[in-house]
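Colleague: sequence first, then the predicted structure:
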Amino acid sequence: NPGLADAPLSLQIAVNSPPKTTIKTTGATVVMTAIVKVMLLPPGQAPFQLSSMTMETKFNAKVSIRGKRLAIHADLRRFKIFSNLSALESLALIPLQAPLKAILQMSVVPLINNWTKKGVRIPLADGMDFVEEVVEYHNGFIVIGANLQFTKGLREIMEGSEQEQTHTV
């Protein structure tokens, strides 16, 4: 319908299964599969689905300790998109894979990394910090280690903890 040529498009991405993580001595990878729907949004009419595709992505994940937080940095390694409807439509999507991968690398991956760089807080008392952090990848697990550095004396830390307990009681 030529009247719908100026209608806005909507791209809907929904992960259809939990990401699969693999940890090997070479590093950690995360594979994610999602359904991508291209919708036409004609004004005053119900949305119309133009296409439905499956997107497969593979990320390398680098784990690090940043201060008192455990952070992850993702790097897009593989991107593949194919049609759920027909093999012919999948062939037509091949030229779109490189530009879509570039868009993901320039927009979506930085958003993910901005979110994950905040990391997860590692409970550590005030006056204690990590130094000489080490992250080792093994088959099936990651070893994260560091030395503790005391910026306060142990007695000061204990006294501070006792004062906090008496104030909360």
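Modeller: Ah, there it is.
Colleague: can we go C-alpha only for contacts and neighbour counts from here?
Modeller: OK.
Colleague: so the closest residue to residue 61 other than its chain neighbours is in which element?
Modeller: Counting by CA to CA, 6 or more residues apart in numbering, the nearest residue to residue 61 once its immediate chain neighbours are dropped is residue 74, at 4.6 Å. Element membership of residue 74, judged by DSSP states H and E, is strand 69-83.
Colleague: buried set for that strand?
Modeller: By neighbour count on 16 or more other CA atoms under 10 Å, the buried set for strand 69-83 is 69-76, 79-83.
Colleague: please compare the first structure with the one that follows:
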Amino acid sequence: MEDSVKAAEEITQQCLQHSDVNWLLNRAAHGLREAMDAEANAHGTSIRGQIVLSALAQNLGRPYSQLALGHALGVDKTTMTALLDKLERSGLVVRTPDPHDRRARIPVLTEAGRELQAKLYVQLKAVEEHSLAPLSPDEREVLRSLLRRIIPMQHIEGSCM
């Protein structure tokens, strides 16, 4: 077993020495996602649930329909329904009828959902800061700036979660 772990570490080191941006971005994202998901789980939700809560919290003036929310987050209807079902069972979201389309539902944060989203936002920023601790504050901003530049603004099929 120890030999296989050592071999995996060698492969990882070889990959890190190469310029495979896809591998590097995915490894960095995987580590950050695991740390954030552990923090969210400690508060009774998941990182996906927190992303949904944050999207709803940021969109107070123009509520999303369930379908539009899924589209905005790059999540298919089935996955969005399951996420909202969990959030609703936890008392964090309620779904109200859309006054413009009787078939559609509008997810709305409850007070408990708003409180959890705000609390978790702070906790997850701390997780992010810990993950980025090897970088200086200037390097962190450069990283964010570079990532914003390569992320396309138009909708891309596929999940951001």
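Modeller: Structure's in. What do you need? Bear in mind that the values here come from a model prediction, so they are computed numbers and not experimental data.
Colleague: can you pull the TM-score for these?
Modeller: Once superposed, the chains reach a TM-score of 0.26 (TM-score structural alignment, normalised by the length of structure 2), with 71 aligned residues with a CA RMSD of 5.0 Å.
Colleague: which residues does the residue nearest to residue 61 of structure 1 contact?
Modeller: 59-62, 109, 112-113 (CA atoms under 8 Å, 6 or more residues apart in numbering).
Colleague: check residue 97 of structure 2 too.
Modeller: Residues in contact with residue 97 of structure 2 (CA under 8 Å, 6+ apart) are 103-106.
Colleague: go again using 7 Å as the cut-off
Modeller: By CA atoms under 7 Å, 6 or more residues apart in numbering, the contact list for residue 97 of structure 2 reads 104-106.
Colleague: what's the helix or strand for it?
Modeller: Counting by DSSP H and E, residue 97 of structure 2 is found in strand 93-98.
Colleague: for the helix or strand just after that strand, buried residues please.
Modeller: Note on strand 93-98 of structure 2: by DSSP H and E, the next helix or strand toward the C-terminus is strand 101-109. Within strand 101-109 of structure 2, the residues scored as buried using 16+ other CA under 10 Å are 104-109.
Colleague: now, which of these sits nearest residue 53 of structure 2?
Modeller: The shortest gap between residue 53 of structure 2 and any of the buried residues of strand 101-109 of structure 2 belongs to residue 109, at 7.1 Å (CA to CA).
Colleague: can you pull the buried residues of the helix or strand that contains residue 56 of structure 2?
Modeller: According to DSSP H and E, residue 56 of structure 2 maps onto helix 47-58. By neighbour count on 16+ other CA under 10 Å, the buried set for helix 47-58 of structure 2 is 47-57.
Colleague: quick check, nearest of the residues you listed to residue 130 of structure 2?
Modeller: Out of the buried residues of helix 47-58 of structure 2, the member with the shortest distance to residue 130 of structure 2 (by CA to CA) is residue 47, at 16.7 Å.
Colleague: any idea how far residue 130 of structure 2 is from the residue lying closest to the closest one once chain neighbours are set aside?
Modeller: With sequence-adjacent residues excluded and distances taken as CA to CA, 6+ apart, residue 47 of structure 2 is closest to residue 37, at 4.8 Å. Here residue 37 of structure 2 is placed at a distance of 14 Å from residue 130 of structure 2 (CA to CA, to the nearest Å).
Colleague: can you check residue 112 of structure 2 too?
Modeller: The spacing between residue 112 of structure 2 and residue 130 of structure 2, counted by CA to CA, is 27 Å.
Colleague: same deal with residue 118 of structure 2?
Modeller: 19 Å.
Colleague: what does residue 82 of structure 2 give?
Modeller: For residue 82 of structure 2, the distance to residue 130 of structure 2 - CA to CA - is 31 Å.
Colleague: part of a strand, is residue 159 of structure 1?
Modeller: No - the assignment for residue 159 of structure 1 (DSSP: H, G, I helix; E, B strand; the rest coil) gives helix, which keeps it out of a strand.
Colleague: many thanks, have a good one.
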